[in-house]
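S.K.: heads up, no residue letters with this:
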């Protein structure tokens, strides 16, 4: 039977069990899920790959004593080793790049990735961190990009349609640019803001309270403080429809390790206007990863129709026909429901207008100065046309 968002496959439930944290609690769930007759281990591997949870799965199956097919067991061991080595390499590179930014007088923090791995899991061995996320002030985006070039990085996002001298204009409209080092393969995402639509969480800024985290021996980096970390994680996952299980697993691990507890983090997020984002993330983690929530809080969260709608949208992105298939195109990613749900993430007309503006921001044309200066007000219209064509599969 084809899995549905509300009736996931046994294989998807097994991978969800492997993503539970702490590990002691996850062991019981993994053994129970793995005991279901007829588990398709090839499908398990595809789900793990699709959701980028190789390290968590390897750790979970080893801890629970699950006998795996040799091919999958070898693959898990190889990927777990790669994750640990890559994360250590990324930690050293973060220190190098941080030193370069400090020497240039550029304020910065790093977030998600390695700081999240240490805070949530206490190790760099289980969380896959594909890139180094660095946030700088908007005015420092251009000089920071130039420093990345000098450090050996090559820009891949935006692509060649944007010249080097147009990157600053690009980052006034788009929240990030992507850079890859040809020698070590490491990727840096240089951010000038944390969310594409700053109206979702205006407090998410470089000026927010921060702390320092030791991500490896002798390597301490600045990152966002808890006052921003949890609202940001809720908002980031919600804005992307939580389409990757890895993000939910990281949120779950952070909440389990947090002394304040999930309910306190929900109240804080609600006070900042992203209570719906928090409700969605908490309910998903509760249902899929066994996050312990007070029954009264679960009842409160489920009583809101908008919360239920957001949970259903995320389940459709995480599971169903997309359990083991990577989202290959805007339409395949169920983007229309996600984008529509994006308008529900925060109350108020102002937020909804800023969300529509972010969707039609059109950074390519703005950065390249396609329209004459007097017609700049038409960029959102042009961007909306381009977006509509992409949704219909008729162009870029």
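M.R.: On my side now, so go ahead. Values in this document were obtained by computation on a predicted structure and should not be read as measured data. Numbering: from 1, shown residues only.

S.K.: CA only for contacts and neighbour counts going forward, please
M.R.: OK.

S.K.: ok, which stretches of the stretch 1-150 of the chain are helices?
M.R.: Per DSSP state H, counting those that start in this stretch, the stretch 1-150 of the chain carries helices over the ranges 10-18, 23-34, 41-51, 54-64, 70-103, 113-121, 141-150.

S.K.: next, the one to line up against it:
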């Protein structure tokens, strides 16, 4: 590998580097071989914690059950076996729910794309038990949100995301709502965009036109076409700092599938995400030995993809939970900077300008009749300054 593209994996814990070796071997369909001294001094509790944090239990279990049992403590193998079985049962339940949901929405003329879940596992991994999943993520047109809501409520799903909004800012500041079913213990996220906040991305109609049919169910289940799927997986992983290896394994799996990289590169450049795709490839190549072809060189050229890949190691070496709030101050600052660094120049400008758009907190601070909400635009700078001044006076 070109030295300029190399990452220093020694900054990662020894336990994580062993896990990466297991993943590489499983991806290549080979048996991972170790010298006995590699396992000397391993913190097996940390080993298990890392596997669970990165949501890669099935991949590691497949390898561990095939190597010399003298290397691995019995309790570690048993824990991973139980995790593997529980995940298999969960994926089977989600598969049934996915087919039911696809049928329900289709019967009401609502086009739906399944973003991850069992459809992704079956297509990229060839086996739903080889990928973990806790919910179903679906993408529909924003015009169908109300109808989909009514259908889910009729199935005893309860809307869990109740966010405040002003002047319809939810349409672009957010990108999904969550529904929970208490008896089934199932969560469904309905997306109307691929990414939160301001972003350049294909319309639902474009994504639907390029859709791919999954082979997992008897009733038609559709997912993103490979070119759109790679872009989505790369942007999703980047947005979360690649803090879970499961997302990087997804990249490894899709890169090993036949793809039209000429179309992919055009698509990534069109939506100003070529550097994000490059970051994913640099990480996958370095950490998972993902094979890169000459066609992919366009995406990994220059310093930016490598710089972004280096930045992601911050999340991996610390086992950061981005959804466990409040985040430590240093992590919150780093992540805020990282998200900004992922934006194109145009998006950075739009992001800065978006602070002039009213926030729901402005309504809480100064309630106005709905027909006067337009006044929050000129008032926004003053309200921001007032909040900042009050915050400093309290600290």
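M.R.: Looks like it arrived, so ask away. Please read these numbers as outputs of a predicted model, since none were measured by experiment.

S.K.: can you pull the TM-score for these?
M.R.: Here the superposed chains carry a TM-score of 0.81, computed using TM-score structural alignment, normalised by the length of the second structure; 378 aligned residues with a Cα RMSD of 3.9 Å.

S.K.: need the helices of the stretch 1-150 of the first structure in JSON lines with mean neighbour count and distance to residue 225 of the first structure, can you?
M.R.: Output for the helices of the stretch 1-150 of the first structure, formatted as JSON lines (neighbours: other Cα atoms under 10 Å; distance: least, Cα to Cα, whole Å):
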{"stretch": "helix 10-18", "mean neighbour count": "25", "distance to residue 225 of the first structure": "28"}
{"stretch": "helix 23-34", "mean neighbour count": "19", "distance to residue 225 of the first structure": "25"}
{"stretch": "helix 41-51", "mean neighbour count": "19", "distance to residue 225 of the first structure": "27"}
{"stretch": "helix 54-64", "mean neighbour count": "22", "distance to residue 225 of the first structure": "25"}
{"stretch": "helix 70-103", "mean neighbour count": "17", "distance to residue 225 of the first structure": "18"}
{"stretch": "helix 113-121", "mean neighbour count": "22", "distance to residue 225 of the first structure": "11"}
{"stretch": "helix 141-150", "mean neighbour count": "19", "distance to residue 225 of the first structure": "22"}
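
S.K.: do you know which of these lies nearest residue 332 of the first structure?
M.R.: Closest of those to residue 332 of the first structure is helix 41-51, at 13.8 Å (criterion: Cα to Cα).

S.K.: and the helices of the stretch 1-150 of the first structure: which comes nearest residue 133 of the first structure?
M.R.: helix 113-121 (7.1 Å).

S.K.: what stretch of the second structure does the closest one fall on?
M.R.: Mapping helix 113-121 of the first structure onto the second structure (TM-score structural alignment) gives residues 117-125.

S.K.: follow-up on the earlier one: how about the helices of the stretch 1-150 of the first structure in JSON lines, adding distance to residue 177 of the first structure?
M.R.: As requested, these are exported to JSON lines (distance: least, Cα to Cα, whole Å):
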{"stretch": "helix 10-18", "distance to residue 177 of the first structure": "32"}
{"stretch": "helix 23-34", "distance to residue 177 of the first structure": "36"}
{"stretch": "helix 41-51", "distance to residue 177 of the first structure": "23"}
{"stretch": "helix 54-64", "distance to residue 177 of the first structure": "26"}
{"stretch": "helix 70-103", "distance to residue 177 of the first structure": "16"}
{"stretch": "helix 113-121", "distance to residue 177 of the first structure": "16"}
{"stretch": "helix 141-150", "distance to residue 177 of the first structure": "9"}
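
S.K.: which of the three states applies to residue 155 of the first structure?
M.R.: What DSSP: H, G, I helix; E, B strand; the rest coil gives for residue 155 of the first structure is strand.

S.K.: thinking again about what came up before, nearest to residue 312 of the first structure, of the helices of the stretch 1-150 of the first structure?
M.R.: helix 10-18 (16.5 Å).

S.K.: compared with the second structure, how much does the closest one deviate?
M.R.: With mean Cα distance after the TM-score superposition for the first structure, helix 10-18 of the first structure departs from the second structure by a mean of 1.3 Å once superposed.
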